[in-house]
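*Asks:* Everything below, folded, please.
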Amino acid sequence: METTHLADQPPFPPQQRVRRTGWRALGLPALAAGAGIGAVVLLHFRDPHVEGSYGICPVYGLTGLYCPGCGGMRAVHNLTDGRIMDSLHSNLLAVPLLIAFAVFVGDWAVRAWRGEGPRVPDLPRPLMWTVLALFLVYSVLRNTPWGSWLAPV
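*Replies:* Have a look, this model is predicted:
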């Protein structure tokens, strides 16, 4: 007959993760959506075109160069006013990234309702490096005379 000693047993029984479904599972996706909507509403009512309303971009303040995010808040403000072309002119990347965020949070909410976790895309390395290179080219181009049309307004 085998005996087990208390030292051989784990101090606590293993916890089983309870999967939440339905309304109870929507907490984190709703929090992310609320934060995004809150930021968009703030940018709609407090105009970033007014000098000093949000401060300055640290990259622009230190180097005088536009980073990939410069003009992003103005782009969202223009988008909430229905001025799509002005939004794209302020920051060409802001609108697609805003759409991607909305799609990600929407998909996360649907998956959470079903009791699944968020879908984290498994992007191949060449695609990640390509996206990084595009951001770098965009940053360099918008700081040259040839890409002045990409500079935030």
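*Asks:* contacts and neighbour counts: CA atoms only from here.
*Replies:* Fine.
*Asks:* Verify the contact between S53 and R46 for me.
*Replies:* Yes - here S53 reaches R46: they are 7.5 Å apart, a contact under C-alpha atoms under 8 Å.
*Asks:* buried stuff in stretch 133-148?
*Replies:* F135, Y138, S139, L141, R142, N143 (16 or more other C-alpha atoms under 10 Å).
*Asks:* what sits up against it?
*Replies:* L65, Y66, C67, P68, W149, L150, A151 (C-alpha atoms under 8 Å, 6 or more residues apart in numbering).
*Asks:* if you set the cut-off to 7 Å instead, what comes out?
*Replies:* With C-alpha atoms under 7 Å, 6 or more residues apart in numbering as the test, stretch 133-148 has contacts from L65, Y66, C67, P68, L150, A151.
*Asks:* I'd like the structure of this one too, to check against the first:
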Amino acid sequence: MAVGAVAYVGAVDPNQPGHYPTCPFLLLTGLQCPGCGSLRTLHALAHGDVGTALGLNVLTVAMVPVLAFFWARWAVARARGVPTRRKAGDPRAIWGLFAVVVVFWVVRNLPFGTFLAA
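*Replies:* Below you'll find the model as predicted:
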């Protein structure tokens, strides 16, 4: 499903109006959420344009390899018949990721953080 979703975003350009809905947070507040620009980022990555992707949402670019690693680890475990983990993991890592997302969210909406907002 993930490959299909990325293939769809790669084929249907999110830069063209009318293909995808507007971010509800952006629509209601005028501020960008941590995910704003992610569809355009994935579209750029699908076309090999890493520079544009980094300019749109650096957090998404940073998280793609992390998510790919965890997905691959899960897929290998499932293929081998090994039980997959049910625990979320180390709470410090989860809270650390949460803190990174919140800081990214706040900074990209401040005047000096406009380079993070696409």
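*Asks:* Do you know the score for how well these two fit?
*Replies:* The TM-score (TM-score structural alignment, normalised by the length of the second structure) is 0.90; 118 aligned residues with a C-alpha RMSD of 1.6 Å.
*Asks:* could the contacts of stretch 133-148 of the first structure be laid out in CSV, adding distance to S87 of the first structure and neighbour count?
*Replies:* Listed next are the contacts of stretch 133-148 of the first structure as CSV, based on distance: C-alpha to C-alpha, whole Å; neighbours: other C-alpha atoms under 10 Å:
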residue, distance to S87 of the first structure, neighbour count
L65, 20, 18
Y66, 16, 22
C67, 16, 20
P68, 14, 21
L150, 11, 21
A151, 12, 23
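*Asks:* Show me where the first structure has its helices.
*Replies:* 27-45, 58-63, 72-80, 84-90, 94-113, 125-141 (DSSP state H).
*Asks:* Can you say which of these is packed in most?
*Replies:* When you average the neighbours per residue for each of the helices of the first structure (mean count of other C-alpha atoms under 10 Å), helix 72-80 leads with a mean of 24.
*Asks:* re the thing from before, of the contacts of stretch 133-148 of the first structure, closest to A112 of the first structure?
*Replies:* For the contacts of stretch 133-148 of the first structure, the closest approach to A112 of the first structure (C-alpha to C-alpha) belongs to P68, at 32.0 Å.
*Asks:* In the second structure, what sits opposite that closest one in the alignment?
*Replies:* Structural alignment places P68 of the first structure opposite P34 in the second structure (criterion: TM-score structural alignment).
*Asks:* which residues in the first structure does stretch 9-18 of the second structure match up with?
*Replies:* Going by TM-score structural alignment, stretch 9-18 of the second structure sits over residues 43-52 in the first structure.
*Asks:* And stretch 93-108 of the second structure, by the same measure?
*Replies:* Aligned by TM-score structural alignment, stretch 93-108 of the second structure corresponds to residues 127-142 of the first structure.
*Asks:* From the chain's centroid, how far away is the matching stretch?
*Replies:* 17 Å (C-alpha atoms, centre = their mean, to the nearest Å).
*Asks:* can you check stretch 10-24 of the second structure too?
*Replies:* Centroid separation for stretch 10-24 of the second structure versus its chain: 15 Å, with C-alpha atoms, centre = their mean.
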